[in-house]
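Visitor: sequence and predicted model, in that order:
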Amino acid sequence: MSEQASDQAQHSLPLITHLLELRDRILKVVVVVLAIFLSLVYFSNDIYHYIAIPLTSQLPEGSSMIATGVATPFFTPIKLTIVLSIFIAIPAILYQVWAFIAPGLYKHEQKLVAPLVISSALLFYLGMVFSYYVVFPLVFSFFTSTAPEGVTIATDISSYLDFVLKLFFAFGLAFEIPVATLLLCWTGATTPESLKAKRPYIVVGAFIFGMLLTPPDVISQTLLAVPMLILFELGLLFSRFYVKKPASDDELDPEENTIHKEPKN
């Protein structure tokens, strides 16, 4: 019984160690997000004003945004600041994820993960910038110009925030397609030739994805689907250089690279 108990204890130690490490890394992420939030919370109203410019610049003269709730003018900018703090902390979040999984990777895999982490953060930010400077002006210009005669446009600040956050997330996630394509080919889950053969289905899937992640209008759906297809083609181009190859003996972990040979008769 004592030997069985000791074996169970030895098997449970790695799991406990991983859980403790995961807890520590989550706490580090929370601290980073909290530090960013505390440094930005004083400017929360200014940040909301900047985010609202794409809509307020398109409103008819004399129109403005409104707040329908009693506490909405206070909590809405705070909510935006919290989400913005998480977005800013994405490099730190991705680094903690990479540091957690890196010990279980081979050396050649670790060399590829670091560029993927950096490119993932940059692509996510690029998607947000694209949505703010390209998509928002087109979408809000269309919506405000199609309002029926006699209808005064007065958007609630909370509804507007939910709308733009959904678009920020949708475009940030969509711009990760090159990284996802590289990972699929690098891990051997698929090949560039297979993805190329499935291009018609991917085109349809991009528009369906755009329909699900964006508000129910054709403009937002198209403005999301077209960049997705362009980014897919870009990822497909680079994935040809990152096809999975068998790891060489010197790249493997020494403990896992033990080969047991049968003695010759």
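Guide: Structure's in. What do you need?

Visitor: every contact and neighbour count from this point should use C-alpha atoms.
Guide: OK.

Visitor: ok, and what's touching stretch 209-228?
Guide: Here stretch 209-228 makes contact (CA atoms under 8 Å, 6 or more residues apart in numbering) with 135, 139, 163, 166-167, 170-171, 174-175, 177, 206-207.

Visitor: in it, which residues are buried?
Guide: 209-211, 213-214, 220-225, 227-228 (16 or more other CA atoms under 10 Å).

Visitor: one more: stretch 119-136?
Guide: 119-128, 130-132, 135-136.

Visitor: show the buried residues in the contacts of stretch 209-228.
Guide: Here, 16+ other CA under 10 Å leaves 135, 139, 167, 170-171, 174-175, 177, 206-207 buried among the contacts of stretch 209-228.

Visitor: narrow those to those in helices?
Guide: Here DSSP state H is the test, and the buried ones among the contacts of stretch 209-228 give 139, 167, 170-171, 174, 177, 206-207 as lying in helices.

Visitor: quick one: the helices in the stretch 51-200 of the chain?
Guide: Assigned by DSSP state H, counting those that start in this stretch, the stretch 51-200 of the chain shows helices spanning 72-88, 90-101, 107-130, 136-145, 157-174, 177-186, 192-197, 199-213.

Visitor: quick one: list the elements packing against the second one.
Guide: Helices and strands in packing contact with helix 90-101 are listed as helix 2-40, helix 107-130; criterion 3 or more CA pairs under 8 Å, 6 or more residues apart in numbering; DSSP states H and E.

Visitor: which residues touch the last one?
Guide: In other words, helix 107-130. Contacts with helix 107-130, where a contact means CA under 8 Å, 6+ apart, come from 90-91, 94-95, 98, 102, 168-169, 171-176, 179, 247, 251-252.

Visitor: now with 7 Å, please.
Guide: Helix 107-130 is contacted by residues 90-91, 94, 102, 168, 171-173, 175-176, 179, 251 when judged by CA atoms under 7 Å, 6 or more residues apart in numbering.

Visitor: closest one of those residues to residue 44?
Guide: Set against residue 44, the nearest of the contacts of helix 107-130 by CA to CA is residue 168 (17.8 Å).

Visitor: give the contact list for the closest one.
Guide: 128, 131.

Visitor: in stretch 148-158, what's buried?
Guide: Neighbour-count burial for stretch 148-158 flags 153, 155, 157-158 (criterion: 16+ other CA under 10 Å).

Visitor: before we move on, what about stretch 69-79?
Guide: Within stretch 69-79, judged by 16+ other CA under 10 Å, the buried ones are 76-79.

Visitor: put this next to the first one:
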Amino acid sequence: MTLLEHLEELRLRIIYVTIVLGILALITFHFSLRILQFILKPLIKVLPPTSHVIFTGITEAFWVRMEVSLYAAVLFGLPYIFYHIWMFVHPGLTKKEKKIVLPFIFFATVFFLIGCVFAYKVILPIGLKFLVNYGGKEMSAMPSIKQYVSFFLRICFAFGLIFEMPVVSYILAKADVINAKWLIKKWDYAILGAFIVAAVLAPPDVLSQFLMAIPMILLYVVSIGVVYIAQKPKKEDED
């Protein structure tokens, strides 16, 4: 396959994914109010009785529901998205590697959802409690719905992508881009990188940053094992 053919295939797959996400977004928009209520739960729990979530622009609430619908469509469309990602790299794989498309879709989807759930259940309650109470008694929290939803989605999708580390490591190992020995040698850089990413993406309190960095380090350890297993059969075949 030439470069132009590869780019044409990429364009078509992006179109397919966009069409499906558009259809899903129309469906999820019908349930966008319920989804928004689910998103607001972690914030409502930490807000004092005198505080409320507000919107300041006439169209702000509408566009927030549109944004929520789109991200919900992406979440429900993950298996389809991962399928097209796999099929795009399909020509560069061996016959044996092409057969693992279903496990790839399954594990990529599951790991992403686990990351989102971890952010929702662990990181957001701690981070939001710190941020809301940071103003003290002198200031009342009146968070904007637009700012909160953007913050919520950024945290959840960041954790979803972080939890894809073992899956991405497996693909890179199969492509001979990385190996277990190389990952072990870069252990110190991985720890440093985890805390840098946590400092950028997590809420500003130290506990939330640690809760983000520690899973990243553990996932790095898991990735080492995944890479070792992914490349071990190849070495045995060569022997």
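Guide: Everything's here; your move. Computed from a predicted model, the values in this text were never measured in an experiment.

Visitor: any idea what the TM-score is?
Guide: Once superposed, the chains reach a TM-score of 0.88 (TM-score structural alignment, normalised by the length of structure 2), with 237 aligned residues with a CA RMSD of 2.4 Å.

Visitor: ok so, going back, what's the farthest-apart pair in the contacts of helix 107-130 of structure 1?
Guide: 168 and 251 (39.8 Å).

Visitor: how about residue 71 of structure 1, what's its partner in structure 2?
Guide: Under the alignment by TM-score structural alignment, residue 71 of structure 1 pairs with residue 59 in structure 2.

Visitor: tell me, how many residues neighbour residue 224 of structure 2?
Guide: 23 (other CA atoms under 10 Å).

Visitor: distance of the aligned partner of it in structure 1 from residue 228 of structure 1?
Guide: Applying TM-score structural alignment, one finds that residue 224 of structure 2 aligns to residue 236 in structure 1. Distance from residue 236 of structure 1 to residue 228 of structure 1, counting by CA to CA, to the nearest Å: 12 Å.

Visitor: same thing with residue 211 of structure 1?
Guide: From residue 211 of structure 1 to residue 228 of structure 1 the distance is 13 Å (CA to CA).

Visitor: same check, this time on residue 169 of structure 1
Guide: Distance from residue 169 of structure 1 to residue 228 of structure 1, counting by CA to CA: 14 Å.

Visitor: next, the contact list for residue 88 of structure 2, please.
Guide: Here residue 88 of structure 2 is in contact with residue 10 (criterion: CA under 7 Å, 6+ apart).

Visitor: now do the same for it: its match in structure 1.
Guide: Aligned partner of residue 88 of structure 2 by TM-score structural alignment: residue 100.

Visitor: got it, and residue 72 of structure 2?
Guide: Under TM-score structural alignment, residue 72 of structure 2 pairs with residue 84 in structure 1.

Visitor: now do residue 18 of structure 2
Guide: Counting by TM-score structural alignment, residue 18 of structure 2 lines up with residue 30 in structure 1.

Visitor: equivalent analysis for residue 119 of structure 2, please.
Guide: Match for residue 119 of structure 2 (TM-score structural alignment): residue 131.

Visitor: quick check, its match in contact with residue 171.
Guide: Yes: between residue 131 of structure 1 and residue 171 there is a contact under CA atoms under 7 Å: 6.5 Å.

Visitor: count residues in the vicinity of residue 245 of structure 1, would you?
Guide: There are 9 residues near residue 245 of structure 1, going by other CA under 10 Å.

Visitor: what of residue 189 of structure 1?
Guide: By the criterion of other CA under 10 Å, residue 189 of structure 1 has 9 neighbours.

Visitor: counterpart of residue 52 of structure 1 in structure 2?
Guide: Checking TM-score structural alignment: residue 52 of structure 1 goes with residue 40.

Visitor: then residue 170 of structure 1?
Guide: So, by TM-score structural alignment, residue 170 of structure 1 is matched to residue 158.

Visitor: can you give me the distance of the closest residue to that match other than its chain neighbours to residue 219 of structure 2?
Guide: Distance criterion CA to CA, 6 or more residues apart in numbering; nearest residue to residue 158 of structure 2, sequence neighbours excluded, is residue 201 at 7.4 Å. Distance, residue 201 of structure 2 to residue 219 of structure 2, by CA to CA: 17 Å.

Visitor: repeat for residue 29 of structure 2
Guide: Distance from residue 29 of structure 2 to residue 219 of structure 2, by CA to CA: 34 Å.

Visitor: repeat for residue 31 of structure 2
Guide: Distance, residue 31 of structure 2 to residue 219 of structure 2, using CA to CA: 34 Å.

Visitor: also residue 21 of structure 2?
Guide: Taking CA to CA, one finds residue 21 of structure 2 at 29 Å from residue 219 of structure 2.

Visitor: then residue 76 of structure 2?
Guide: From residue 76 of structure 2 to residue 219 of structure 2 the distance is 24 Å (CA to CA).

Visitor: contact partners for the residue minimising distance to the centre of structure 2?
Guide: Among the residues of structure 2, the one closest to the centroid is residue 160, at 2.3 Å (CA atoms, centre = their mean). For residue 160 of structure 2, the contacting residues are 112-113, 115-116, by CA under 7 Å, 6+ apart.

Visitor: can we see that at 8 Å?
Guide: Counting by CA under 8 Å, 6+ apart, residue 160 of structure 2 has contacts 111-116.

Visitor: what of residue 170 of structure 2?
Guide: Residue 170 of structure 2 is in contact with 223, 226-227, 230, counting by CA under 8 Å, 6+ apart.

Visitor: and it, what's its match in structure 1?
Guide: Checking TM-score structural alignment: residue 170 of structure 2 goes with residue 182.

Visitor: state the distance from that match to residue 102 of structure 1.
Guide: 18 Å.

Visitor: same question for residue 33 of structure 1.
Guide: Distance from residue 33 of structure 1 to residue 102 of structure 1, by CA to CA: 23 Å.
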